[in-house]
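Any chance you could fold what I've pasted below:
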Amino acid sequence: MSITLTDQDKNTLRTAAYGAVALLAAADAAGSPHKAATRGSIALYSATGPVGHVLAEKSKGVKLNGKSVAAIADEVLPALTEGMGLLRKQDPAEADNFRSAVIVAVEAATVAHKGAPSPTLAEMTRKITGALDAA
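Next comes the predicted model:
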């Protein structure tokens, strides 16, 4: 099945995916936010399929306006749900691909910690997963 995404749809997907990584990096301010952002972004850039092509495109449209973790979450969590919804309508398999790509990026971003992720990152991961599954 082929999917058709508008520029706005693509921007929503990029905002959701890269925003999830940015949200984890912001929540990890006391840890290694740069490592979290780098590892998560590399994971997203490695995605495949139509979603992989969208995430690999260079875009100036992705800009998070939040200055706090709460403000970033207000932008990113709804974008995750919206992105899953728009993909599910066109191709449920591609929605699963998007979800997997975001989850892999989240795992990559949180692996920077020795042992288990901090309680803060674990909670943010639950919120990201919840937003993905809300669609």
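
use CA for all of it now, contacts and neighbours both
OK.

Using neighbour counts, pick out the buried residues of stretch 108-128.
Of the residues in stretch 108-128, those with enough neighbours to count as buried (16 or more other Cα atoms under 10 Å) are 108-112, 117, 121, 124-125, 128.

go on, stretch 1-10?
With burial defined by 16+ other Cα under 10 Å, the residues of stretch 1-10 counted as buried are 9-10.

which SSE is Ala25 in?
Assignment of secondary structure by DSSP states H and E places Ala25 within helix 7-27.

In the buried residues of stretch 108-128, find the pair that's most separated.
Put simply, by Cα to Cα the two of the buried residues of stretch 108-128 set farthest apart are Ala112 and Ile128, 18.0 Å from each other.

Give me the neighbour count for Gly85.
As a burial measure, Gly85 scores 17 neighbours (other Cα atoms under 10 Å).

Disregarding flanking residues, what is the spatial nearest neighbour of it?
Leaving aside its sequence neighbours, Gly85 sits nearest to Ala135 (Cα to Cα, 6 or more residues apart in numbering; 5.0 Å).

ok, now Ala105?
Leaving aside its chain neighbours, Ala105 sits nearest to Gly40 (4.3 Å; criterion: Cα to Cα, 6+ apart).

One more, so I can put them side by side:
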Amino acid sequence: MSVTLTTQEKTTLRTAAYGAVSLLAAAGGATSKPHKIATAGSIALSSATGLVGHVLAEKSGRIALSGSSVAELADQVLPALTAAVALLGEHDPVEAENFRNTIGVAIDTTALFQPQPNPTMADMTGKITAALAAA
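Presented below is the predicted three-dimensional model:
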């Protein structure tokens, strides 16, 4: 199945994916080295395949995420995650699952940079997972 996404749909996917990594880096706190979490998560996203991989790999400029707190970032990212799964599900359910798996790999990869169990990061992971399942 050949799927063509609009520019807005591609923006939603990239905002959701890279925003999820940003939320994880923010939740990781200073002891988890947020820059390493963000780098590891971005590498995981760039390793995606299929339509999702092509969209995430496109050079589109900066992702428009704004806010001065994790709450403001989450207000943008969590709905984008749900919207991304829903729109992919309308086009191709296999790609919707591919997107969920891609975000799951990013979550698992970023967890490697926690020096110890981090309840804040675990909570954020739960919120991201719930947003992915809400579609």
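
Quick check: TM-score for this pair?
Put the two chains on top of each other and the TM-score (TM-score structural alignment, normalised by the length of structure 1) is 0.95; 134 aligned residues with a Cα RMSD of 1.1 Å.

hang on, isn't Tyr18 of structure 2 packed against Ser42?
Yes. Using Cα atoms under 8 Å, Tyr18 of structure 2 and Ser42 qualify as a contacting pair, with a distance of 7.0 Å.

Report the central residue of structure 1.
Centroid check for structure 1 by Cα atoms, centre = their mean gives Ala17 as the closest residue, at 2.3 Å.

contacting residues around that residue?
The contact partners of Ala17 of structure 1, taken as Cα atoms under 8 Å, 6 or more residues apart in numbering, are 44, 55, 80, 102.

One more: Asn98 of structure 2?
Contact analysis of Asn98 of structure 2 by Cα under 8 Å, 6+ apart lists 50, 52.

quick one: which of the contacts of Ala17 of structure 1 is most hemmed in?
Neighbour counts for the contacts of Ala17 of structure 1 peak at Leu80, which has 29 neighbours (criterion: other Cα under 10 Å).

How much space separates Asn98 of structure 2 from Gln8 of structure 2?
Asn98 of structure 2 sits at a distance of 19 Å from Gln8 of structure 2 (criterion: Cα to Cα, to the nearest Å).

Quick one: the strands in structure 2, in order.
Assignment of strands within structure 2 using DSSP state E yields no ranges at all.

What residues does the residue lying closest to Ile42 of structure 1 once chain neighbours are set aside make contact with?
For Ile42 of structure 1, ignoring the flanking residues on the chain, the nearest one in space by Cα to Cα, 6+ apart is Ala105 at 7.8 Å. By Cα under 8 Å, 6+ apart, the contact list for Ala105 of structure 1 reads 21, 39-44.

Can I get the contacts of Ala17 of structure 1 in TSV including distance to Ala29 of structure 1?
Output for those, formatted as TSV (distance: Cα to Cα, whole Å):
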residue	distance to Ala29 of structure 1
Leu44	21
Leu55	25
Leu80	22
Val102	20
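
Identify those among the residues you listed that sit within helices.
Taking DSSP state H as the definition of helices, these contribute 44, 55, 80, 102.

Residue in structure 2 paired with the first one?
Going back to what we said before, that points to Leu44 of structure 1. Following TM-score structural alignment, the counterpart assigned to Leu44 of structure 1 within structure 2 is Leu45.

Does its match touch His54 like I think?
No. No contact is recorded between Leu45 of structure 2 and His54 when judged using Cα under 8 Å, the distance being 10.4 Å.

got the residue ranges for the helices in structure 1?
Under DSSP H, structure 1 gives helices at 7-27, 33-45, 49-56, 69-90, 92-110, 119-133.

Serialize the ones you listed to JSON lines and add fields for distance to Lys63 of structure 1.
Formatted as JSON lines, these follow (distance: least, Cα to Cα, whole Å):
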{"stretch": "helix 7-27", "distance to Lys63 of structure 1": "7"}
{"stretch": "helix 33-45", "distance to Lys63 of structure 1": "15"}
{"stretch": "helix 49-56", "distance to Lys63 of structure 1": "14"}
{"stretch": "helix 69-90", "distance to Lys63 of structure 1": "10"}
{"stretch": "helix 92-110", "distance to Lys63 of structure 1": "18"}
{"stretch": "helix 119-133", "distance to Lys63 of structure 1": "18"}
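
Please consider this matter closed, and thank you.
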